[in-house]
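Q: Provided below are the primary sequence and the corresponding predicted coordinates.
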Amino acid sequence: MESGPAIFAGGAFTLFGAALLVWTGVRVAQGEPVALGVAPRPAAVLAGLFGAASLLLGIWCFGRP
């Protein structure tokens, strides 16, 4: 059974990671910039990597005993 802080951290990381991945995907699909003043391709790659890392960290928090 997870403790309260682990559940909160897992939920926060998972929600943030999923939202960042969805937002990045929508921006790329529409051809809009992911970040203003940054080259589009590196910004999309970095946002995707950070979104995936946050999502995996949240899942890891849920899986801890």
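A: Right, received. Where do you want to start?

Q: drop to CA atoms for contacts and neighbour counts, all remaining ones
A: Will do.

Q: quick one: contacts for residue 58?
A: Applying Cα atoms under 8 Å, 6 or more residues apart in numbering, one finds that residue 58 lies in contact with 9-14.

Q: go again with 10 Å.
A: Contact analysis of residue 58 by Cα atoms under 10 Å, 6 or more residues apart in numbering lists 6-18, 52.

Q: quick one: the longest helix along the chain to chain centroid distance?
A: Counting residues, the longest helix in the chain under DSSP state H turns out to be helix 4-30. Centroid separation for helix 4-30 versus its chain: 4 Å, with Cα atoms, centre = their mean, to the nearest Å.

Q: also this one, for the comparison:
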Amino acid sequence: MTLRKADLRGSVSGPVLDTMYFLNEVALRYPDAFSFAPGRPYGGFFDSEQIFSRIRRYLEHLAEHEELARD
């Protein structure tokens, strides 16, 4: 089934719909391109353990500064 503009019945219109059409067209023309439209890059680019390690370090940093603030 193909989604047509008439099927949306005003739920999405104007610039929003134009942007959606544009992004879909780009995805069709360049299937190897990475889209940042959803707000985050492909998770496979990141080592998840590295992310967790950095989050732990940040939490340690916050705890150290909280402790210094109480002194």
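A: Sure, I can see it. Treat the numbers as computed from the prediction; the structure is a model and nothing was measured.

Q: give me the TM-score for this pair.
A: The TM-score (TM-score structural alignment, normalised by the length of structure 1) is 0.38; 29 aligned residues with a Cα RMSD of 2.2 Å.

Q: now the helix or strand where residue 43 of structure 1 lies: buried residues?
A: Secondary structure assignment for residue 43 of structure 1, by DSSP states H and E: helix 40-63. Of the residues in helix 40-63 of structure 1, 43-44, 47-48, 50-52, 54-59, 61-62 count as buried by neighbour count, 16 or more other Cα atoms under 10 Å.

Q: and the residues you listed, which two are the farthest apart?
A: Farthest-apart pair in the buried residues of helix 40-63 of structure 1 is 43 and 62; separation 28.7 Å (Cα to Cα).

Q: surely residue 19 of structure 1 touches residue 50?
A: No. Judged on Cα atoms under 10 Å, residue 19 of structure 1 makes no contact with residue 50 at a distance of 11.2 Å.

Q: wait, residue 21 of structure 1 sits on residue 56?
A: No. Shown here, residue 21 of structure 1 and residue 56 do not form a contact pair, counting by Cα under 10 Å, at 11.9 Å.

Q: shared neighbours, the two?
A: Once Cα under 10 Å, 6+ apart is applied, the residues that residue 21 of structure 1 and residue 56 both contact turn out to be residue 50.
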